[in-house]
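**Q** What follows is a predicted structure for the sequence shown.
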Amino acid sequence: MGFDSFLAFPLEVLPFIVLVLLIQFTVHEFAHAYAAYKFGDDTAYREGRVSLNPMVHLDIFGFILILLAGFGWAKPVPVRASRFKNPRAMSVIVSLVGPLSNLLLGIISIFIYALLIKTELIFAGSAGVTSAIEVFFNYMIHFSFLLFVFNLIPLPPLDGYRIVAEFLPLQTRYKLEQNAHWGTIIFLLLVFIEPLRRYTIGPVLTFGSDLSHLIFNWVLTLFY
């Protein structure tokens, strides 16, 4: 049994997966930290999280898990909403900018990739270089939209849960917070148990993939 049999991705594309996920996780967590800092909470800033250095956002176990199981996480950004002038509204924004940063990365990647194809710069190098560029952008676009949609699922510990929670009455929100650990357990079961994932999170992830193809095809029409 080879080493690649333990991985969620083919061994030959693993360097691209690692690079793409480092970019995606770093920008996502930086967006949270920067927004919180600009709104008056310097907790993440004091911990060095308002940075594009991947190492300050990397959770080793979460990163290894995504390579082995196809699911993982970065180090969560600490946020003290009580320091915001408008805690509920600003908390929503701080939570939302993470997924939006992934969406923005996806859109930028699509435009760059389409421009490379249009100008034929992608074919300027050797076949190996062309293949590497194609693989990188395919995964970059795929994970951008996947993480955008995935993080908006309203289950803890995802951003979607934090966003929805801010719109709930305080008493309801308090009860949810008391039982958030059950939501996390349910979420993990949905992710790791194949029959459950196929009919719950699976369609959401499929939507993310379909969305990336839709936008990519639309952008291509702008270049041709």
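**A** Received the coordinates, thanks.
**Q** can we go C-alpha only for contacts and neighbour counts from here?
**A** Will do.
**Q** Can you point out the buried residues in the lengthiest helix in the chain?
**A** Longest helix in the chain by number of residues (criterion: DSSP state H): helix 87-118. Neighbour counts over helix 87-118 (16 or more other Cα atoms under 10 Å) mark 88, 90-103, 105-107, 109-111, 113-116 as buried.
**Q** Stretch 198-214 too?
**A** Buried positions in stretch 198-214, judged by neighbour count with 16+ other Cα under 10 Å: 201-202, 204-205, 207-209, 211-213.
**Q** One more: stretch 33-52?
**A** For stretch 33-52, a neighbour-count test (16+ other Cα under 10 Å) marks 33-37, 39, 41-45, 49-52 as buried.
**Q** Let's have the buried residues of stretch 198-214 in TSV, adding distance to Leu67.
**A** Output for the buried residues of stretch 198-214, formatted as TSV (distance: Cα to Cα, whole Å):
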residue	distance to Leu67
Ile201	19
Gly202	18
Val204	20
Leu205	17
Phe207	22
Gly208	20
Ser209	19
Leu211	24
Ser212	22
His213	24
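**Q** Now tabulate these in CSV and tack on secondary structure.
**A** As requested, these are exported to CSV (DSSP: H, G, I helix; E, B strand; the rest coil):
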residue, secondary structure
Ile201, helix
Gly202, helix
Val204, helix
Leu205, helix
Phe207, helix
Gly208, helix
Ser209, helix
Leu211, helix
Ser212, helix
His213, helix
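**Q** all helices for this structure, in order.
**A** 14-38, 43-46, 60-69, 87-118, 127-150, 159-165, 170-178, 180-192, 194-199, 201-223.
**Q** residue contacts, the residue most central in space within the chain?
**A** What sits nearest the mean C-alpha location of the chain, by Cα atoms, centre = their mean, is Leu147, with 3.3 Å. Contact analysis of Leu147 by Cα atoms under 8 Å, 6 or more residues apart in numbering lists 99, 102.
**Q** Near Phe187, how many other residues are there?
**A** 19 (other Cα atoms under 10 Å).
**Q** Hmm, it is touching Leu155, no?
**A** Yes: contact criterion Cα atoms under 8 Å: Phe187 and Leu155 qualify, at 6.4 Å.
**Q** second one coming, line it up with the first:
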Amino acid sequence: MIELNTIQLLVILAPPLLLAITLHEVAHGWVALRCGDTTAQSQGRLSLNPLRHIDPIGTVLVPAVMAVIGGFIFGWAKPVPVSYNRLRQPKRDMALVALAGPASNLLMALGWALAAVIGHGLQTALPWLGQPLMAMGVAGVNVNAMLGVLNLVPIPPLDGSRVLAGMLPDRVGQTMAQIEPYGLIILVLLLSSGVLNLMPVVSSVSHLILSLFF
């Protein structure tokens, strides 16, 4: 793999990260629409335009800093609005809506792995295209593995908490709702302290996906 300076690293990471966050949110809204809730659609959040989903701090600043200093890439977008009461079967459907986000990241990781293979094949004939494409493909796999694994952690407001609430008694969902205002703070503390170390899982997922293509 070619060595990248900071600017090159950010250029390589930007398309996979923006696409990962955008399609993750669109997936939530699309499944909600299939389940009867038109809220996201009516607010224009089923758009593939990243500007409709970007949070300046969570989507741009935080991931950029994390990418430069190394380690776990952590970030977030503006959540797609979902109206619980508009879903046909609210408890089940909310779990499906939540699961759609990480599922979209898995599919994107597979797509980026394919891009990496194509880039690898072009390295000799067209190195100016093949090398950046391979680097971007590998970055896309890693970014989506990170976002997918992170969002499956059962800490509100992450998707994993909503999936878990959909499978367990209602009192679990009520408890998670009480925790949610503090969930992001709890998550940051767990990640920064090393108590929650997701890197081994992320590395395993990335390696597995890449091994399917290489």
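**A** Perfect, thanks for sending it. Everything numeric in this text was worked out from a predicted model, so none of it was measured.
**Q** Quantify their similarity with the TM-score.
**A** Laid over one another, the chains give 0.87 as their TM-score (TM-score structural alignment, normalised by the length of structure 2), with 203 aligned residues with a Cα RMSD of 1.8 Å.
**Q** what's the closest of the buried residues of stretch 33-52 of structure 1 to Leu220 of structure 1?
**A** Top of the list for closeness to Leu220 of structure 1, among the buried residues of stretch 33-52 of structure 1 and by Cα to Cα, is Leu52 at 30.2 Å.
**Q** Map that closest one onto structure 2.
**A** The pairwise alignment with structure 2 assigns Leu52 of structure 1 to Leu48, based on TM-score structural alignment.
**Q** and what of Phe123 of structure 1?
**A** Per TM-score structural alignment, Phe123 of structure 1 is aligned with Thr124.
**Q** roughly how far apart are the nearest residue to its match once chain neighbours are set aside and Val117 of structure 2?
**A** Leaving aside its chain neighbours, Thr124 of structure 2 sits nearest to Gly130 (7.7 Å; criterion: Cα to Cα, 6 or more residues apart in numbering). Distance, Gly130 of structure 2 to Val117 of structure 2, by Cα to Cα, to the nearest Å: 9 Å.
**Q** ok, the match of Leu52 of structure 1 - contacts?
**A** Counting by Cα under 8 Å, 6+ apart, Leu48 of structure 2 touches 22-23, 26.
**Q** show me the contacts for the equivalent of Glu12 of structure 1 over in structure 2.
**A** Mapped onto structure 2 by TM-score structural alignment, Glu12 of structure 1 lines up with Gln8. The contact partners of Gln8 of structure 2, by Cα under 8 Å, 6+ apart, come to none.
**Q** Give me the distance between Gln8 of structure 2 and Ala135 of structure 2.
**A** According to Cα to Cα, Gln8 of structure 2 stands 10 Å off from Ala135 of structure 2.
**Q** likewise Ala14 of structure 2?
**A** Distance from Ala14 of structure 2 to Ala135 of structure 2, counting by Cα to Cα: 12 Å.
**Q** higher neighbour count, the two?
**A** Comparing Ala14 of structure 2 with Ala135 by other Cα under 10 Å, the one with more neighbours is Ala135, at 22 against 18.
**Q** Hmm, Ile12 and that one touching each other?
**A** Yes: between Ala135 of structure 2 and Ile12 there is a contact under Cα under 8 Å: 7.0 Å.
**Q** Identify the residues contacting the residue nearest to Gly148 of structure 2 when sequence neighbours are not counted.
**A** Excluding the flanking residues, the one nearest Gly148 of structure 2 by Cα to Cα, 6+ apart is Pro102, at 4.4 Å. Counting by Cα under 8 Å, 6+ apart, Pro102 of structure 2 touches 24, 147-149, 151-152, 159.
**Q** Repeat that for Arg83 of structure 1.
**A** With contact set as Cα under 8 Å, 6+ apart, Arg83 of structure 1 has these partners: 40-41.
**Q** which residue in structure 2 lines up with it?
**A** Match for Arg83 of structure 1 (TM-score structural alignment): Arg86.
**Q** What is the aligned counterpart of Phe25 of structure 1 in structure 2?
**A** Checking TM-score structural alignment: Phe25 of structure 1 goes with Ile21.
**Q** For Pro156 of structure 1, give me its contacts.
**A** Here Pro156 of structure 1 is in contact with 162, 180-181, 183-184, 187 (Cα under 8 Å, 6+ apart).
**Q** Same check on Leu22 of structure 1?
**A** Here Leu22 of structure 1 is in contact with 54, 58 (criterion: Cα under 8 Å, 6+ apart).
**Q** how many neighbours does the closest residue to Leu158 of structure 2 other than its chain neighbours have?
**A** Sequence neighbours aside, Asn151 is the residue nearest to Leu158 of structure 2 in space, at 5.1 Å (criterion: Cα to Cα, 6+ apart). Neighbours of Asn151 of structure 2 under the rule other Cα under 10 Å: 22.
**Q** so who does the corresponding residue of structure 1 for Asn151 of structure 2 touch?
**A** Superposed on structure 1 with TM-score structural alignment, Asn151 of structure 2 falls opposite Asn151. Counting by Cα under 8 Å, 6+ apart, Asn151 of structure 1 touches 99, 158-160.
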